[in-house]
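Enquirer: Quick one, fold the following:
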Amino acid sequence: MYGTILFATDDSDDAEAALDHALELAASTGATLHVVSVVETRTAYDNAIIDPEEVQANLRADAEAAVEHAAEAATEAGIECRTTVVEGPPYECVLEVIDEVGADVVVVGATGRSGFKRLVLGSTAEQLLETAPVPVVVIGGDR
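Expert: Below you'll find the model as predicted:
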């Protein structure tokens, strides 16, 4: 059914629930799990207070920790896993990675770590549902 599963993570609570689902899906289908985390490049901050380079470095460290966490969970479950950290607008980057890895399905959390949350789905999940060329499984979120 699925040979390649793409799991997009920001290490949020919903992403953790989505990781569990992605691992179960990969284990049941024998698929390879590709994990991507995106360093958001459109982050708002006040330059007089926060160094933009420090912000980007912190965001990159968070993204790398998120993919490492998922990779460790995959290894423990005996699932082949590859990881990627990219920079840019999250949904656009995830769409690019779908093509790059040949993903058959995307698993994503309903809402992310950003302070702004949509009524039901985060904007990245919503945009993926509308534009992804493969099925998108959205896990979590307040209902």
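Enquirer: Only C-alpha atoms from now on, for both contacts and neighbour counts.
Expert: Noted.
Enquirer: Need the contact partners of whichever strand or helix holds residue 19.
Expert: Taking DSSP states H and E as the criterion, residue 19 maps to helix 13-29. For helix 13-29, the external contacting residues (CA atoms under 8 Å, 6 or more residues apart in numbering) are 1-3, 5, 7-9, 31-33, 70, 74, 77-79, 107-112, 138-141.
Enquirer: Buried residues, it. List them.
Expert: Buried positions in helix 13-29, judged by neighbour count with 16 or more other CA atoms under 10 Å: 13-23, 25-27.
Enquirer: possible to save the residues you listed as TSV with distance to residue 130?
Expert: Below are the buried residues of helix 13-29 laid out as TSV (distance: CA to CA, whole Å):
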residue	distance to residue 130
13	23
14	19
15	19
16	23
17	22
18	19
19	21
20	24
21	21
22	20
23	24
25	22
26	24
27	27
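Enquirer: Before we compare anything, build this one as well:
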Amino acid sequence: MDKLLLAYDGSEPAKHALEVATDLAKKIGAKIYILYVVDVNAATELFGEYSGKIAEELMEKAKEILKEAMEKAKEKGVEAEEVVEAGTPAEKIVDVAKKIDAYMIVMGAHGYSGIKRLLIGSVSEKVIRMSDRPVLIVKNPKHHK
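Expert: Next up, the predicted model:
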């Protein structure tokens, strides 16, 4: 139980997941690996040929977003390491969890519904289906009554 993998994209749900993951890591003395997946498929669909320039920009953005998360972890006194991978988010999350032998995957719930959920599908649902380790989905506290 010494490694947690946090799937992080800088969104509000991811920030809530970061809070929970850092609190949990502190309690159990675990290290957090904060993973940002650059979605190559989405980039290719948007920009046609997946050019080096766009890849570079996406990687820079990923590092910027991770920097903020790393600072939050440091503030809480939690050991953290950033990981940037390019690929399909759900697959990469599961792959990295296996590679680092994470005890658990932590991720935020985006809460898409209706047609958007149908079109996008849920990364967290795919991760739950594909992963052989526990997955903690952190819901947005705003939705709690």
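Enquirer: average offset between the helix holding residue 19 of the first structure and the second structure?
Expert: When the second structure is overlaid, helix 13-29 of the first structure sits 0.5 Å from its aligned residues on average, using mean CA distance after the TM-score superposition for the first structure.
Enquirer: helices or strands up against the helix or strand following that helix?
Expert: Later in the chain than helix 13-29 of the first structure, the nearest helix or strand by DSSP H and E is strand 32-39. Counting contacts by 3 or more CA pairs under 8 Å, 6 or more residues apart in numbering; DSSP states H and E, strand 32-39 of the first structure packs against strand 4-8, helix 13-29, helix 52-76, strand 81-87, helix 90-101.
Enquirer: and the next element down the chain from the last one?
Expert: Using DSSP H and E, the next helix or strand after helix 90-101 of the first structure towards the C-terminus is strand 105-109.
Enquirer: what's the mean distance for that next one versus the second structure?
Expert: Counting by mean CA distance after the TM-score superposition for the first structure, strand 105-109 of the first structure comes out at 0.6 Å.
Enquirer: Whichever helix or strand comes after that strand against the second structure, how far on average?
Expert: Using DSSP H and E, the next helix or strand after strand 105-109 of the first structure towards the C-terminus is helix 123-131. Once fitted to the second structure, helix 123-131 of the first structure is off its aligned match by 1.0 Å on average (mean CA distance after the TM-score superposition for the first structure).
Enquirer: quick one: helix 123-131 of the first structure to helix 90-101, angle?
Expert: 50 degrees (axes from the mean of the first three to the mean of the last three CA atoms, to 10 degrees).
Enquirer: post-alignment, the helix or strand following helix 123-131 of the first structure versus the second structure, mean distance?
Expert: Toward the C-terminus, helix 123-131 of the first structure is succeeded by strand 136-139 as the next helix or strand (DSSP H and E). By mean CA distance after the TM-score superposition for the first structure, the fitted strand 136-139 of the first structure averages 0.9 Å away from its aligned residues in the second structure.
Enquirer: Summarise which helices and strands strand 136-139 of the first structure is packed against.
Expert: Strand 136-139 of the first structure packs on helix 13-29, strand 105-109, helix 123-131, going by 3+ CA pairs under 8 Å, 6+ apart.
Enquirer: Residues in contact with that strand: which ones?
Expert: With contacts defined as CA under 8 Å, 6+ apart, strand 136-139 of the first structure is touched by 14-15, 17-18, 21, 105-110, 125, 128-129.
Enquirer: quick check, nearest of the residues you listed to residue 60 of the first structure?
Expert: residue 15 (16.9 Å; CA to CA).
Enquirer: Need the counterpart of the closest one in the second structure.
Expert: With TM-score structural alignment as the criterion, residue 15 of the first structure lines up with residue 14 in the second structure.
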